[in-house]
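# sequence-free structure coming up:
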């Protein structure tokens, strides 16, 4: 059985990894967001809703 210190290190490591992956996905979405906006002909409001929907949905379901 793992000690409490080992569990804490494991949780910290996995949380850091998850944060890094989520940040990388967010950056990639912001990079590809401009071509998506141009291809779909979205105005500023529509693009804002497109970008905000996953964030708002995730925060509401917590």
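Arrived safely. This is a predicted model, so every value here is computed, not measured.
# use CA for all of it now, contacts and neighbours both
Fine.
# Show me which residues of the helix or strand hosting residue 39 are buried.
In the assignment (DSSP states H and E), residue 39 maps to helix 4-40. Using 16 or more other Cα atoms under 10 Å as the test for burial, helix 4-40 gives residue 37.
# could you say what helices and strands it packs with?
The helices and strands touching helix 4-40, judged by 3 or more Cα pairs under 8 Å, 6 or more residues apart in numbering; DSSP states H and E, number zero.
# continuing past that helix, what's the next helix or strand?
With secondary structure assigned by DSSP H and E, helix 4-40 is succeeded by helix 44-60.
# got a list of contacts for that following helix?
For helix 44-60, the external contacting residues (Cα atoms under 8 Å, 6 or more residues apart in numbering) are residue 37.
# also this one, for the comparison:
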């Protein structure tokens, strides 16, 4: 069985990794976890705008 990512999956992985590294570091996530929301609303808006919140669902 081949468990390697296909080209589309690799592109998705790279996009999310760059976004998280650049915008939502561990330190930022830790700080947001202390807020009332517990997360960054703006970061989740970014994920949504990129369509990443719908990735697990078929079109």
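It's in. What you see is a predicted model; the values in this text were computed from it and never measured.
# Now the TM-score, please.
Laid over one another, the chains give 0.38 as their TM-score (TM-score structural alignment, normalised by the length of the second structure), with 44 aligned residues with a Cα RMSD of 3.5 Å.
# and residue 26 of the second structure, how many residues sit next to it?
Residue 26 of the second structure has 11 neighbours, counted by other Cα atoms under 10 Å.
# How about the one 3 residues further on?
Residue 29 of the second structure has 15 neighbouring residues, counting by other Cα under 10 Å.
# Now do it against residue 8 of the second structure, distance only.
Going from residue 29 of the second structure to residue 8 of the second structure by Cα to Cα, to the nearest Å gives 27 Å.
# Quick check: the gap between the most centrally placed residue in the first structure and residue 16 of the first structure.
Nearest to the geometric centre of the first structure sits residue 22, at 4.1 Å (Cα atoms, centre = their mean). The spacing between residue 22 of the first structure and residue 16 of the first structure, counted by Cα to Cα, is 10 Å.
# try residue 6 of the first structure
The value you get for residue 6 of the first structure to residue 16 of the first structure, if Cα to Cα is used, is 15 Å.
# now residue 36 of the first structure
Noted for residue 36 of the first structure: a distance of 30 Å to residue 16 of the first structure, by Cα to Cα.
# Tell me the first helix or strand C-terminal of the host helix or strand of residue 11 of the second structure.
Under the criterion of DSSP H and E, residue 11 of the second structure resides in helix 7-23. Beyond helix 7-23 of the second structure on the C-terminal side, the first helix or strand identified by DSSP H and E is helix 26-33.
# what comes up buried for the helix or strand following that following helix?
Sequence-wise, the next helix or strand downstream of helix 26-33 of the second structure (DSSP H and E) is helix 41-49. Residues of helix 41-49 of the second structure classed as buried: residue 47 (neighbour count, 16+ other Cα under 10 Å).
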